[in-house]
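Colleague: Generate a structure from the sequence data that follows.
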Amino acid sequence: MTAAQLPPVAPEVTATLVEDLSPRLRKRLDAAVAKLAAYPVHRDGDTVVIAVDDETALRLHAPGGAVATPDAIVCGCLLAPACVHRAAAACAAPAADPPAEPPADPVRQPAQAPASKEPPAPPAIPSADEVASPAQRAAAAALWSAGAAVLEAGVDGAGAVAQAALLRAAHTARLRQLPRAAAAAITVVTLLRAARAHDPSYRTADLVTALAELLTTAHRLRTVSGAELAAVRGRARRPYSPDGSLRLYGLFTEPVVTGSGHGGARTWVAGPDGRLYTVGDVAPGGVGRALGVADRAVRLGDTALTHRELGRAGLAVAGATVSPDGRLGAGKGVKAVSARGAGWWEPPLAALWEVPPAAQAARALASVSRYADPDGGGSDLLFLDVELLGAVREAGGSCLLARCEGGTAVRLAVADDDPALAHRDNLMLLATAPGMRLRIIGRLAPAHHPRLTLLACSHPTGEGIVDLGFDRLRRADLPDPGAPVHPAPPRPGDGGTSPALHLLERRVEQTVPAGRAALGLLGDTTAEAGRLRRAGLPTAAGLLTALCASAAQRERDGFGRLLPADTDGFATHWLAAARYTAAVAESLCAAAWQPAPGSDPGEPRPFTAPAAPADFTAPADPAGGR
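Modeller: Have a look, this model is predicted:
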């Protein structure tokens, strides 16, 4: 049995079942969750049945797609309903998303409600002196305590009971209208379960970011006011606002495959002013659904264009609704018809490639920041003209090395390693054609060196574009093979702060899997702090010293007995170190994109952008070119 075979369970259901267990059964809960993975599972309509043994069955009833009440999990053993099996099943299943609430106005859910004739009022902004309510502050305090307990115990010690405490705090936060904090807690639980199940897709850095986001949000809810309070509270659902009539031009289509088993496609389009929009179709189904959705009609108005066709064509939309992050709504009031597209070398799309790479990187970095406002908008895409240099070896494999404007060496990595998608095959094929010039679109990958995940490029023959996740290049499309493998280029930050920063980063990450005790046993860290100071990072040195001192600090009472550790104080020091390292890493990423001729592998030479196809002509626009 795997978690994907079980229906999602509401967080409050899991928390209730764990809280109802006796202390003796709570100690056995983690072992029961592990045993459950070996039991056979089958689905009977809306019910999932787990065969505990030949005579005992555990049933999870999910009529709406998720288990919504504790009574919906029924066990046939003699100890039911006070048995450990019900709680173990809830802990093994994925956490369900919060139920959808009725929209306050039709624009908030354009896919399900008719469009309103009157534009909705903008969301209320708290006054400058408004602060969180006492109930919200109490919910934030519960989230902080649950997150600090996870940090204290580490992944190995944060079992089902600690996860249930986080789920209870998340449920309370959602009831107190704190959706951003609740979502952060659910993310931490999901990553904890992936870590404990040895999921190959789990990364410690992801859990570090999720824990820091949870603790940051919980702390800020108790301290901020005014407009900042609204951002920290977050929104339960993505708001859509009217945007009138739009003339859109297709850019490309990318597959979307998530770790939760969802799959689909996302098509990027641009307006005449260069603003980017997306039209997506993502639902449970994984990579198989992603490959199929690309050739289905987009859900927008009456257009019959598929996602892949829209990536090369255009749309004229009336009554458009747009979310802050650029997603186009598909409500009944939205009208859309097919229109002429534009080539990448033709206005208005050509202007996207005219922005200097450093400016594009700075804009993209603001949207992919680890702690960016979810409603902040912005795009993480970069539009570059590059010259391919060949493959470059890295610790995790190889990637494609290219040179863009200003002589900056950029590493182009695979966007998705799934063999069913064409990303890796296309990238490895392009690596055999050094010297070829292409116009590309990639997603910024924050690192100490310029790095993108490659999404689309102009066709090597000059005929159209290539959606690198869906379209497969052939050897005949490229010049003669025979590419050398280049050594890794020098990184702009490698001569200063970059190597020393890892001394603090590794202590921040070390805490998450092993808990506070891992740092408490380090002993003297004077040498590491000295290296940080010599590298020009005195703040990092002070944070490292304070973090390790807080981890080792244990006071005793008058009888010499150890007192409980100061989990809040340690969480505060850890959070400060985590946020500091993230800020420095983002600064190094921005600096790496600045033109640096000395970092160019090989002899510097003038850069020439790829030319437009010789036979490129602009067809007539049936929509009138609005």
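Colleague: When you work out contacts or count neighbours from here on, use the C-alpha atoms and nothing else.
Modeller: Fine.
Colleague: Please, where are all the strands along the stretch 401-550 of the chain?
Modeller: According to DSSP state E, counting those that start in this stretch, the stretch 401-550 of the chain carries its strands in the segments 409-414, 437-444, 451-458, 465-467, 485-486.
Colleague: To residue 233, which of those lies closest?
Modeller: strand 437-444 (27.5 Å; C-alpha to C-alpha).
Colleague: what does that closest one rub up against?
Modeller: 361, 364-365, 368, 380-388, 451-460, 609-610 (C-alpha atoms under 8 Å, 6 or more residues apart in numbering).
Colleague: Now do the strands in the stretch 251-400 of the chain.
Modeller: All strands of the stretch 251-400 of the chain, identified by DSSP E, counting those that start in this stretch, fall at 262-270, 276-284, 314-322, 335-339, 381-394, 397-403.
Colleague: quick one on the thing from earlier: Throw the strands of the stretch 401-550 of the chain into JSON lines and include mean neighbour count and distance to residue 595, thanks.
Modeller: Formatted as JSON lines, the strands of the stretch 401-550 of the chain follow (neighbours: other C-alpha atoms under 10 Å; distance: least, C-alpha to C-alpha, whole Å):
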{"stretch": "strand 409-414", "mean neighbour count": "25", "distance to residue 595": "9"}
{"stretch": "strand 437-444", "mean neighbour count": "22", "distance to residue 595": "16"}
{"stretch": "strand 451-458", "mean neighbour count": "24", "distance to residue 595": "14"}
{"stretch": "strand 465-467", "mean neighbour count": "22", "distance to residue 595": "27"}
{"stretch": "strand 485-486", "mean neighbour count": "16", "distance to residue 595": "20"}
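Colleague: The structure of the following sequence is requested for comparison with the preceding one:
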Amino acid sequence: MSPDLPPVVPSVTAELVGALSPRLRKRLDAAVTKLLSRPATRDGYTVRIAVDDETGVVLHAPGGAVTGTDAIRCGCLLAPDCLHRAAAASAAPVADDAPAPDPAEDTAQGPADDTAAPGGTAKTATAGPGTPTGPPGGGTEEPETATTAQQAAARTVFDAAAAVLEAGTDGAGAVLQAELLHAAHTARLAGLPRAAAAAVSVVTAVRAARTADPGYRLTGLADALAAVLVLAHRLPHATGPDLSELRGTVRRPYRPDGSLRLYGIFSEPVLTATGYAGAATWTADADGRLYTVSDVAPGGASRATGAADRTVRIGDTALTHRELSRAGLAVSGATVSPDGRLGAGAGVRAVRASGVAWRDAPLDRLWAVPAAEQVARALSGAQDLLFLEVTLTGTVRETAGDCLLADCAGVPLRLAGAHDDPALPCRDNLRLLAAAGGSRLRIVARLVPGPYPRALLLATEHPTDPGARVDLGLDRLQRADLPPGALAPPAAAFGTGDEAPLHLLRRRVHQAVPGGRRVLALAGNGPGDAARLRRLGLATAAGLLDDLHAAAADRSRDRFGRLLPADTGRFARSWLAAALYTEAVEQTLCAHAWGAATDEEAAPARP
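Modeller: This is a model prediction of the structure:
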């Protein structure tokens, strides 16, 4: 995937790849690799890739994205039935099928909508095409069910995602990616935007893995695969409100919220798995409710850093995101989405106001909530930000690199960078903060569920100036910002998280993502891991591991000894069960590590 190319909507890629002959499909991955190594030049809305000295592929994206097959042209003799057009579409980022609305659209006549966060999960849904509206006459309404088209689209998404899991990222070339994009387009047409967005996020992560993108993370792709599989699995059987949530919505509903007095907390860069980038600024009102102002569009890390210095698109304010994170905002006629995002319609008025330090009212109330209570709130599905006061104690060495070790009211906490992209200063800032051992700071972090306390560090008080703050994804610390004589201690060895028994199941779940079925079929010859899990009392995990290996090794042969097609559905369901179990157990372990009560513990005992 090349960030130099304009994004291409899924239907275009699927159509171009689907039109190739079987012979050309076999050569598609090699053609994509070749195009990614060729120079691309941009002239306005047009990008040209030089295939060789005489031939070039042109992508025309007047609206920021390629939305039709005729917008990709090639100058070779075989065009338009050549391989180059499909290769160019497969090498480009994936765009949203539906164009984003103008952020300044009018909201004075009612609640405004905005495009849902790319790849995000919508809390409020709209009905898709053909959705029943209930029986006429005022009788008792039957629970709403998915339409026939929606059920078929969900099964198509499941089968396409299962095929990607079957092959693994090593084998999921452009053809399998195009099939999943075709399934995503079908889901969107059937009124399932959430399934479509989840499928697109898988394709983007697979392309990042195959091109060695520095931002690729195996856990992110595994989570994306699990999300699209469980979504497509549940949709055909869901009813009522559960179905509405699973459908999702293309546009985010906004509701009037009157006048707001907001105080900036911090800004963070945004880099999504679907190829979007920008910045988001978090604010709070006097009651501690959180609101966000974001500027997200197709792009990479350079757009994320640049968006911080763009003007906030609310009312007539001239504040940038970086300035708003330290100032305040007075908003009248505000519109707010269910997840706290501020609308930017024509009826919204906003002016700059004074900000406050983190230790002053009203922001100080965010840090007054006990850490365990904040973790319980995050694990219940609410916003996952943590407002903590910690003492930096050193660094700890992990497989992915060193991270900060801090004490949070007696809880040993690991703090990692939110982004690993070298264009962002997250890692460099963490290295410098490691030299500020002993400093007691207020921080903002994002919870990472796991068997030990861990979070992604987003912002912190300045090491030598408590009245200042540092946005670790946008601001760059200098050695002069550290206390005098600060020296980074050696990193301690990491030895607790990966030794947890659950790791025996988790590593098999993760191994299947890059290697596919064949890796687990070979790894399932010995019963050692399952036996160890049983000895440690994790009988359910052992059973899931046995079933996963059995599904991977299940290949039947015909009467001539030839292998029959594999049952991708059974393997995908076995893998999904193991992934969901692992996630549930890790969340429980996370709650106990922080001293937070789980939902079962918090519920009153039944008589």
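Colleague: hang on, the earlier thing: please tabulate the strands of the stretch 251-400 of structure 1 in CSV and include mean neighbour count as additional columns.
Modeller: Shown next, in CSV, are these (neighbours: other C-alpha atoms under 10 Å):
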stretch, mean neighbour count
strand 262-270, 23
strand 276-284, 19
strand 314-322, 23
strand 335-339, 20
strand 381-394, 22
strand 397-403, 21
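Colleague: Of all the ones you listed, which one is nearest residue 114 of structure 1?
Modeller: Nearest to residue 114 of structure 1 among these is strand 314-322 (11.5 Å), distances taken as C-alpha to C-alpha.
Colleague: In structure 2, what range does that closest one match?
Modeller: The counterpart of strand 314-322 of structure 1 in structure 2, counting by TM-score structural alignment, spans residues 328-336.
Colleague: Could you check how far the closest residue to residue 284 of structure 1 other than its chain neighbours is from residue 417 of structure 1?
Modeller: Nearest non-adjacent residue to residue 284 of structure 1, counting by C-alpha to C-alpha, 6 or more residues apart in numbering: residue 262, 4.0 Å away. Per C-alpha to C-alpha, to the nearest Å, residue 262 of structure 1 is found 16 Å from residue 417 of structure 1.
Colleague: With distance to residue 196 of structure 1 as extra columns, can I get the strands of the stretch 401-550 of structure 1 in TSV?
Modeller: Compiled in TSV, those are given as follows (distance: least, C-alpha to C-alpha, whole Å):
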stretch	distance to residue 196 of structure 1
strand 409-414	27
strand 437-444	30
strand 451-458	29
strand 465-467	36
strand 485-486	38
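Colleague: how about those strands, which one is nearest residue 273 of structure 1?
Modeller: Closest approach to residue 273 of structure 1 among the strands of the stretch 401-550 of structure 1 is made by strand 437-444 (18.0 Å; C-alpha to C-alpha).
Colleague: So which bit of structure 2 is the closest one matched to?
Modeller: Residues 440-447 of structure 2 are where strand 437-444 of structure 1 lands when matched by TM-score structural alignment.
Colleague: So what's the gap between the matching stretch and the chain middle?
Modeller: 21 Å (C-alpha atoms, centre = their mean, to the nearest Å).
Colleague: Run the chain-centre distance for stretch 226-239 of structure 1.
Modeller: Mean-position distance between stretch 226-239 of structure 1 and its chain equals 19 Å (C-alpha atoms, centre = their mean).
Colleague: swap in stretch 469-483 of structure 2?
Modeller: On C-alpha atoms, centre = their mean, the centre of stretch 469-483 of structure 2 falls 26 Å from that of its chain.
Colleague: for stretch 360-369 of structure 2, same thing?
Modeller: Chain-centre distance of stretch 360-369 of structure 2: 29 Å, with C-alpha atoms, centre = their mean.
Colleague: For it, grab the matching residue range in structure 1.
Modeller: Aligned using TM-score structural alignment, stretch 360-369 of structure 2 spans residues 346-355 in structure 1.
Colleague: Straight-line length of the matching stretch, end to end?
Modeller: The first residue of stretch 346-355 of structure 1 is 15 Å away from its last residue (C-alpha to C-alpha).
Colleague: that older thread, tell me how far the residue nearest to residue 284 of structure 1 lies from residue 11 of structure 1.
Modeller: To residue 11 of structure 1, residue 262 of structure 1 is 20 Å away according to C-alpha to C-alpha.
Colleague: By residue count, what's the longest helix in structure 2?
Modeller: The residue-count maximum for a helix in structure 2 (DSSP state H) belongs to helix 568-594.
Colleague: So which bits of that one are buried?
Modeller: Residues of helix 568-594 of structure 2 classed as buried: 568-579, 581-583, 585-594 (neighbour count, 16 or more other C-alpha atoms under 10 Å).
Colleague: With stretch 472-481 of structure 2 instead?
Modeller: Using 16+ other C-alpha under 10 Å as the test for burial, stretch 472-481 of structure 2 gives 472-475, 477.
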